[in-house]
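**Q** sequence plus predicted model, see below.
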Amino acid sequence: MKPIIYTEGDATRPQASGPLIIAHVCNDIGAWGAGFVLAISRCWKSPEKHYRQWARGQIESAPPFALGEVQFVPVDETITVANMVAQHDIRSDCGLPPIRYDALDKALEKLGTHALHLGTSVHMPRIGCGLAGGTWSKVEPMLLSHLSQRDVQVTVYDFSPV
């Protein structure tokens, strides 16, 4: 088991060498325009482009655009962005936050399998806990189960401009 590394910094500028995945949570309505995705779009255009195409059903080889699915978008020779669909809509519904923990659990399982297959580390902000409205005490055990306990190195970034 590899413990989760917590650090201050910018998850779009991972503090690692070698192949890596930057993971984040997306919504299930195809909207991209607030939160961490803005930082991703400032660095690379392809994750947003591919996400929007996926949401519109324009990528035939992709899994269905649905809660719990993940889209892996290579952005350079060593970095891949994981668009994990684990947020329903963009607003609270009947007092429930947009995060869907069951979908996040499925997405993290797929992320762990992909990271193991490629031999990558995984880097992320505190996924699901910003605009999605989740709590870290529910997210962290999923990271431990699907990534850390499978010997995937995870680094979680609390934003601090570098």
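**A** Perfect, I can see it now. Numbers count the residues shown, from 1 in each chain.
**Q** only C-alpha atoms for contact and neighbour calcs from this point on.
**A** Will do.
**Q** next, count neighbours for P98.
**A** 21 (other C-alpha atoms under 10 Å).
**Q** next one: Q87
**A** Neighbour tally, Q87, other C-alpha under 10 Å: 27.
**Q** select the longest helix from the chain.
**A** Identified as the longest helix of the chain according to DSSP state H is helix 101-118.
**Q** in addition, the following structure is provided for comparison:
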Amino acid sequence: MSEISYVRGDATVPSAKGTTVIAHVCNDIGGWGKGSVRALSARWPEPEATYRAWHRDRAHNDFALGAVQLVQVGPHLWVANMIGQHGLRTGSGGVPVRYEAIDTALGRLAGHVHGLGASVHMPRIGCGLAGGIRSRVEPLLTERLVKRHIAVTVYDRGEDGR
């Protein structure tokens, strides 16, 4: 079984050959514009446009916590919009991150990734504006992806690469 690789850099510029999926966490209210999604939108318009359309038509599709939407942005490059955050701000209901939803989304993502023969690249999902903590997210990555022999690279802009 492989481990999670941690690198310093930008998840929208994956350091891998072959088919690649860039995974990130979205909220469940249709908001897009802060955090890691800004880097995605700067590179490709499709992930945001597809997410917004998915949210608009949510009465007729699977848009909900734990859902995954794959958007192709290149011949061998996909973006996975994973709904793992309830709302946008920390308040009386706690932080926006929903670990159970991220777990479900990662499980669903694993099936898609196997079908594509892809590796997964991501920022530190759920740990930025969503308010999550690394020690709760990393076991989910291990259980849902790494144990299924899916290569995972987590990108960080921090000094220690973590």
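**A** Looks like it came in fine. Treat the numbers as computed from the prediction; the structure is a model and nothing was measured.
**Q** how about the longest helix of the first structure, which residues of the second structure does it hit?
**A** Mapping helix 101-118 of the first structure onto the second structure (TM-score structural alignment) gives residues 99-116.
**Q** check the mean deviation of that stretch from the first structure.
**A** Following the fit onto the first structure, the mean deviation recorded for stretch 99-116 of the second structure is 0.7 Å by mean C-alpha distance after the TM-score superposition for the first structure.
**Q** check contacts around L116 of the second structure.
**A** Contacts for L116 of the second structure (C-alpha atoms under 8 Å, 6 or more residues apart in numbering) come out as T19.
**Q** try it again at 10 Å.
**A** Listed by C-alpha atoms under 10 Å, 6 or more residues apart in numbering, the contact set of L116 of the second structure reads G18, T19, T20, V21, H76, W78, A110.
**Q** ranking by neighbours, what's the top pick from the residues you listed?
**A** Among the contacts of L116 of the second structure, V21 has the most neighbours (other C-alpha under 10 Å), with 27 neighbours.
**Q** next, the buried residues of the helix or strand harbouring that residue.
**A** Element membership of V21 of the second structure [criterion: DSSP states H and E] is strand 20-27. By 16 or more other C-alpha atoms under 10 Å, the buried positions in strand 20-27 of the second structure come out as T20, V21, I22, A23, H24, V25, C26, N27.
**Q** all helices for the second structure, in order.
**A** Going by DSSP H, the second structure shows helices at 37-43, 46-56, 99-116, 134-144.
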